[in-house]
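Colleague: missing the sequence, but the structure's below:
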């Protein structure tokens, strides 16, 4: 069950959608989850993934992180083959900073509360959203108890706002699922992330999906989607949320 909403933030109004199980109509309390999008924005494929989570008893929020740019797209995986569209996408990714998403997440959490989320919250992100999910865990340590990133890029760079620095400030259990070979999250970043989380005594798992390519979980990523690896990702994600959110 999907409901489209508008979220007022410090920088404007973000389009978003709330997903519920048919067993949890409006007003029914359920654990909340924020799903941070990939670079191609909210679309039917991500709606389907959000609904799959909701059908397991969660209240799922899927916000548009690119709302500051007004109307855009629609984009597909093929958009990266078009130089103009690729530049537009990369401009929005680079222009939507971790600090912006931290600020937005305060508004996202309020929406979950208003919609009936009960207590602790989980976050999950894909591609560019992976880092946002980890950042949220560190920015809101008293709310976010579980955070997952799948084929997330730039999770442990040398930048001051790198997600690994924020994640280490949180209390959440963290799961990171990597593509087998992924230029956006090379081995040195994986090592840096692991060190930061271990030193901070964070309960974490970093897992390689050998043979899977960047974007393997997303059904509309033609030529990249890997059904077997995607189902493995669903098992890991649902186990994480079941063990932390109930």
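Modeller: Done, it's in. Not measured: the values here are computed from a predicted model. Residues are numbered from 1 along each chain as shown.
Colleague: only C-alpha atoms for contact and neighbour calcs from this point on.
Modeller: OK.
Colleague: list the helices and strands the strand of greatest length in the chain packs on?
Modeller: Across the chain, the longest stretch assigned as strand under DSSP state E is strand 117-126. Packed against strand 117-126, as judged by 3 or more Cα pairs under 8 Å, 6 or more residues apart in numbering; DSSP states H and E, are the following elements: strand 30-36, helix 128-139, strand 144-150, helix 227-245.
Colleague: could you say what helices and strands the third one packs with?
Modeller: Helices and strands in packing contact with strand 144-150 are listed as strand 117-126, helix 128-139, strand 173-179, helix 227-245; criterion 3+ Cα pairs under 8 Å, 6+ apart.
Colleague: Give me the buried positions along the helix or strand just after that strand.
Modeller: Using DSSP states H and E, the helix or strand that follows strand 144-150 in sequence is helix 163-167. With burial defined by 16 or more other Cα atoms under 10 Å, the residues of helix 163-167 counted as buried are 163-167.
Colleague: Tabulate those in TSV, adding columns for distance to residue 121.
Modeller: Shown next, in TSV, are the buried residues of helix 163-167 (distance: Cα to Cα, whole Å):
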residue	distance to residue 121
163	18
164	19
165	20
166	17
167	15
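Colleague: if I look at the residue sitting nearest the centre point of the chain, how far off is residue 81?
Modeller: Note on the chain: the residue nearest the mean C-alpha position is residue 125, at 1.5 Å, using Cα atoms, centre = their mean. Distance of residue 125 to residue 81, given as Cα to Cα, to the nearest Å: 24 Å.
Colleague: another structure for you, compare them:
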């Protein structure tokens, strides 16, 4: 692991306002840029920890606040947020009110922010929970810039919705890795099969891997279903994807 510089707080101008983001860099020159698409609980120390680990592997990692249109909000405790009616309603309003199209539009500003910070060249994206679909949609929308895309416990990757990522498979040029929870109501087996077919027909270089026994959120250290062994397996897959695609 490389030495990592202190977190840099930046503001990214988008078409709809200004998004705060954390930027994590290795002390040496970054190999490439990575955008980490957050889960539903928003930017927080647990995601900073994950971004620092990626930065320690040589990447400049941007963690934007996808809910910036609704600040201030939270903070939310992933262990209890969906058990409390007030926080559950708040999370539903935030996620429902931040559409895929909004995040797709923001993607251009996120990519440009990396360039403005001196991180040029191909980019990788990774998303967790709601960020999984957004990472894949970003890869489909910016295929000349994003060369690797990963989703972990992402929901609705091949749903009936018009903005479902599987519908844009033909636009993806990136290598794709999808890590799924063993049992996940937000990404049931029929969606996994639909996504696999769409990616294969589109001739996308991809892997869909089922993490048997893992719950939705197993990768993120402050989730109640966090699994250390499963998380390490996820890190191995993610680092390998980026090493082979980004250097």
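Modeller: It's in. It should be emphasised that the depicted structure is a prediction, and the values quoted were computed from it without experimental measurement.
Colleague: before we move on, back to that, the residue nearest to the centre of the first structure matches what in the second structure?
Modeller: If you follow residue 125 of the first structure across to the second structure using TM-score structural alignment, you land on residue 127.
Colleague: Once you drop chain neighbours, what's closest to that match?
Modeller: Nearest non-adjacent residue to residue 127 of the second structure, counting by Cα to Cα, 6 or more residues apart in numbering: residue 37, 4.3 Å away.
Colleague: shouldn't the one you found be in contact with residue 136?
Modeller: No: counting by Cα atoms under 8 Å, residue 37 of the second structure does not reach residue 136; the two are 10.2 Å apart.
Colleague: rewinding a little: how about the helices and strands packed on strand 117-126 of the first structure in a markdown table, adding mean neighbour count and distance to residue 221 of the first structure?
Modeller: Shown next, in a markdown table, are those (neighbours: other Cα atoms under 10 Å; distance: least, Cα to Cα, whole Å):
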| stretch | mean neighbour count | distance to residue 221 of the first structure |
| --- | --- | --- |
| strand 30-36 | 26 | 17 |
| helix 128-139 | 28 | 15 |
| strand 144-150 | 29 | 14 |
| helix 227-245 | 16 | 11 |
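Colleague: Redo those as CSV? Include distance to residue 196 of the first structure.
Modeller: Rendered in CSV, the data for these read as follows (distance: least, Cα to Cα, whole Å):
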stretch, distance to residue 196 of the first structure
strand 30-36, 22
helix 128-139, 12
strand 144-150, 15
helix 227-245, 20
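Colleague: Tell me which of these sits nearest to residue 44 of the first structure.
Modeller: With distances scored as Cα to Cα, the stretch of those nearest to residue 44 of the first structure is strand 30-36 (13.8 Å).
Colleague: returning to that earlier point: quick check, nearest of the buried residues of helix 163-167 of the first structure to residue 156 of the first structure?
Modeller: The shortest distance between residue 156 of the first structure and any of these, using Cα to Cα, involves residue 164 and amounts to 5.1 Å.
Colleague: which residues touch the alignment partner in the second structure of the closest one?
Modeller: Taking TM-score structural alignment, residue 164 of the first structure has residue 166 as its aligned residue in the second structure. Counting by Cα atoms under 8 Å, 6 or more residues apart in numbering, residue 166 of the second structure touches 157-158, 194-195, 198-199.
Colleague: Residue 181 of the first structure too?
Modeller: Counting by Cα under 8 Å, 6+ apart, residue 181 of the first structure makes contact with 210-214.
Colleague: same question, residue 207 of the second structure
Modeller: 176-178.
Colleague: And the helices and strands packed on strand 144-150 of the first structure: which comes nearest residue 98 of the first structure?
Modeller: If we rank those by Cα to Cα, the stretch that ends up nearest is helix 128-139, at 6.6 Å.
Colleague: Relative to the whole chain's centre, how far out is that closest one?
Modeller: The chain centroid and the centroid of helix 128-139 of the first structure are separated by 7 Å, computed with Cα atoms, centre = their mean, to the nearest Å.
Colleague: what does stretch 16-24 of the first structure give?
Modeller: The gap between the average C-alpha position of stretch 16-24 of the first structure and the chain average comes to 17 Å, counting by Cα atoms, centre = their mean.
Colleague: tell me which residues in that stretch are buried?
Modeller: Within stretch 16-24 of the first structure, the residues that qualify as buried are 16-21, 24, counting by 16+ other Cα under 10 Å.
Colleague: Next step: the residues you listed restricted to helices.
Modeller: Here DSSP state H is the test, and the buried residues of stretch 16-24 of the first structure give no hits in helices at all.
Colleague: and which of those residues is nearest residue 188 of the first structure?
Modeller: When the buried residues of stretch 16-24 of the first structure are ranked by distance to residue 188 of the first structure (Cα to Cα), residue 16 comes first, at 34.8 Å.
Colleague: Understood, closing this out.
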